[in-house]
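Peer 1: This is a predicted model, with the sequence first.
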Amino acid sequence: MGDANTPEELKFGSAYNYWIKTDAGFDLSRGSPEKITVKTTKDPIMIAPKKTALIIIDMQNYFLHEKLFDNGPGRESVPLMMETVCSCRKAGIPVVWCNMGMNEADRYTLPPSYLAMSYKRDNATFNQSIGTVSIPGQAKPIDMGGKLIKGSWNAELWGPLKAFAEEGYKLGTDVHIWKNRFSALCGHQPLELWLQENQITTTLWGGVVTDVCVWGSMLDAYYKGYDMVMVKELANTTSPDFVVKTAYRNTENWGWLTSTSSLMEGIEQASA
């Protein structure tokens, strides 16, 4: 903890990387003149748009399509997710669509623990074909391709999110980044390089599933020194309620838990 500047102000960190705690909450902006105040379940936080990223994990056909996975909460979160993304785009907060995507080399480097867990759901491990699927409106069954392999149908963003994200790519507000582990920051993942190159210090999180890939990514973000904030309605799972409560509690211990309404309200007030 750094020296206190006033009795009401505490500085945590160094001259280059720090938080400031005041009666108004935690300032995570690292001295940025542009700030957005976001209410959380604890203290309010002040974030800098250019140093913040909204990272959305694994909103792919394999985890969301009704023919592949009974994930109603995931599909139901999409309209609000799109609204929140639009708000972040306007505020200058970059949006990262971070998805599971393997290549041929990964079948030789993935550990047995990953391969065994992957096999449980559909008797196929990463990269193996998961067959075809018939979808209303399509004349022929769709080849789903290798399980979560880059370029396959099952690894694409689900439903309206695909075209929606592509709009963001064209605008320069959104980026797409692959990962080959449940955590987006396990080891040397492309996401970490992107965060470093863009000088991101605060990470907002959502996607599927709350207690596995989202939480695993957040945990590694914490260990690597990033501010971590879960946006409650954007993180979804089919796991039991007690599992979700555990993820929420740990989020509050090591970071912050906020809501889509609080985030969008903060963005709107900052632009007024």
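Peer 2: Right, received. Where do you want to start?

Peer 1: switch to C-alpha atoms for all contacts and neighbour counts from now on
Peer 2: Will do.

Peer 1: what are the ranges of the helices in the chain?
Peer 2: Along the chain, counting by DSSP state H, helices occupy 61-64, 72-76, 78-91, 106-109, 112-122, 160-171, 190-197, 215-223, 241-254, 260-271.

Peer 1: Outside of the last one itself, list whatever touches it.
Peer 2: Applying C-alpha atoms under 8 Å, 6 or more residues apart in numbering, the set of residues contacting helix 260-271 from outside is 35-40, 80, 84, 87-88, 91, 231-234.

Peer 1: I'd say Arg75 and Leu64 touch.
Peer 2: Yes: the pair Arg75 / Leu64 is scored as a contact, 6.2 Å apart, by C-alpha atoms under 8 Å.

Peer 1: Put this next to the previous one:
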Amino acid sequence: MEYSAIDSITPPCVVSRGSGAPPPASREPRPMTSAGSVTAGLSTLSFARPVPAPRPVAVPATPQDAEIDLARTALVIVDMQNDFLHPDGWFPRLGVDAAPLLAIVPRLKALAAAARAAGLPVIFVNWGVRADRAELSAPLLAKAGASGRRPVYGDPSASGRGRILVEGDWGAATIDALAPERGDLVVHKHRLSGFHDNEFDSILRNRGIDTLLFSGVNIDRCVFSTLCDASFRGYGCLLVEDACATVSPAYVSDAILFLVRQLYGVTLASDALIAALEAQPQ
């Protein structure tokens, strides 16, 4: 749902002046500009915003069931990008097996479709660095590049398809199977967390979103970092556990699920979430 300012002009306030004072001069409201402000004269600028009607829905979750307000909830899809999943991308060219990441694509497609049908914003949070890497710290580059032993953010792709995870280049684009649709949002990041030093928080608050459904890759890296930062900022956090994946060992995912359930929110299955979304009146 889009939220836009409603600007209005109200009649001037009538102020009591005592029995001997003349009545205040009458003023007509001045015309509005196209932006909603007044051109001159006395007026009132309304900062009121329309509040969507609550759409509460219960969802089965762990360690306890949860209730979310669909009018204030968004689906977040993290890092489903060519450089992580496509055979010509950065990770696969380094020898990383992307099969576990690709395995969640069908579930993510179904989940995104259900979210759109239910009126939830679908937000892709993707790596997208500057071509000159000016925003990337030396420790970050050293760690990602194994101290110069492998290509890193902004380097030419080994497949010849642009530069690694540079915003606007092929590697930073969402994979074709999950390409954003009309009305979806794409937010670029340059750290593991999708909230660091960008516009993500402002977009959510401007849309009245206070609850986030997390999905994507890697569950122990960018998904978890973004979820933690969301929790620190006061968002409700639900991790769709079978719509997340990682190239790390299984015990790492188990640890993340434990931490989310213990400290940050709840986890749930995509089928249960989709069923809850589809049961709601449109």
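Peer 2: Arrived safely, thanks for sending. Keep in mind that what you see is a predicted model, and the values were worked out from it rather than measured.

Peer 1: Any idea what the TM-score comes out to?
Peer 2: The TM-score (TM-score structural alignment, normalised by the length of the first structure) is 0.77; 224 aligned residues with a C-alpha RMSD of 2.0 Å.

Peer 1: picking up where we left off before, of all the helices of the first structure, which one is nearest Leu54 of the first structure?
Peer 2: For Leu54 of the first structure, the closest of the helices of the first structure is helix 78-91, at 7.7 Å, according to C-alpha to C-alpha.

Peer 1: For that closest one, which helices and strands make contact with it?
Peer 2: The helices and strands touching helix 78-91 of the first structure, judged by 3 or more C-alpha pairs under 8 Å, 6 or more residues apart in numbering; DSSP states H and E, are strand 95-100, helix 160-171, strand 227-236, helix 260-271.

Peer 1: rewinding a little: okay, the helices of the first structure in a markdown table with mean neighbour count and distance to Leu10 of the first structure next?
Peer 2: A markdown table is the format used below for the helices of the first structure (neighbours: other C-alpha atoms under 10 Å; distance: least, C-alpha to C-alpha, whole Å):
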| stretch | mean neighbour count | distance to Leu10 of the first structure |
| --- | --- | --- |
| helix 61-64 | 22 | 43 |
| helix 72-76 | 17 | 39 |
| helix 78-91 | 18 | 28 |
| helix 106-109 | 11 | 45 |
| helix 112-122 | 12 | 43 |
| helix 160-171 | 14 | 38 |
| helix 190-197 | 14 | 26 |
| helix 215-223 | 21 | 21 |
| helix 241-254 | 15 | 18 |
| helix 260-271 | 16 | 23 |
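
Peer 1: okay if I get the ones you listed as CSV plus distance to Asn99 of the first structure?
Peer 2: Formatted as CSV, the helices of the first structure follow (distance: least, C-alpha to C-alpha, whole Å):
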stretch, distance to Asn99 of the first structure
helix 61-64, 11
helix 72-76, 15
helix 78-91, 16
helix 106-109, 15
helix 112-122, 15
helix 160-171, 12
helix 190-197, 10
helix 215-223, 12
helix 241-254, 21
helix 260-271, 21
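
Peer 1: These: which one's closest to Phe12 of the first structure?
Peer 2: Among those, helix 241-254 sits nearest to Phe12 of the first structure (C-alpha to C-alpha), with 14.3 Å.

Peer 1: got the angle between that closest one and strand 227-236?
Peer 2: Counting by axes from the mean of the first three to the mean of the last three C-alpha atoms, to 10 degrees, helix 241-254 of the first structure lies at 160 degrees to strand 227-236.

Peer 1: will you turn the helices and strands packed on helix 78-91 of the first structure into a markdown table that also has distance to Asn198 of the first structure?
Peer 2: A markdown table is the format used below for these (distance: least, C-alpha to C-alpha, whole Å):
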| stretch | distance to Asn198 of the first structure |
| --- | --- |
| strand 95-100 | 12 |
| helix 160-171 | 16 |
| strand 227-236 | 15 |
| helix 260-271 | 20 |
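
Peer 1: Please name whichever of these is nearest to Pro44 of the first structure.
Peer 2: helix 260-271 (9.7 Å).

Peer 1: what's the angle from that closest one to strand 227-236?
Peer 2: Using the same axes, to 10 degrees: helix 260-271 of the first structure against strand 227-236 is 130 degrees.

Peer 1: residues in the second structure aligned with helix 260-271 of the first structure?
Peer 2: On the second structure, the counterpart of helix 260-271 of the first structure by TM-score structural alignment is residues 270-281.

Peer 1: and the matching stretch, how far out from the chain's middle?
Peer 2: 20 Å (C-alpha atoms, centre = their mean, to the nearest Å).

Peer 1: What's the match for Val243 of the first structure in the second structure?
Peer 2: Val243 of the first structure maps onto Val252 in the second structure, by TM-score structural alignment.

Peer 1: Grab the nearest non-local neighbour of that match.
Peer 2: Asp220 (6.8 Å; C-alpha to C-alpha, 6 or more residues apart in numbering).

Peer 1: how much space between that neighbour and Ala134 of the second structure?
Peer 2: Going from Asp220 of the second structure to Ala134 of the second structure by C-alpha to C-alpha, to the nearest Å gives 26 Å.

Peer 1: And for Asp210 of the second structure?
Peer 2: Asp210 of the second structure sits 32 Å away from Ala134 of the second structure, going by C-alpha to C-alpha.

Peer 1: Understood, closing this out.
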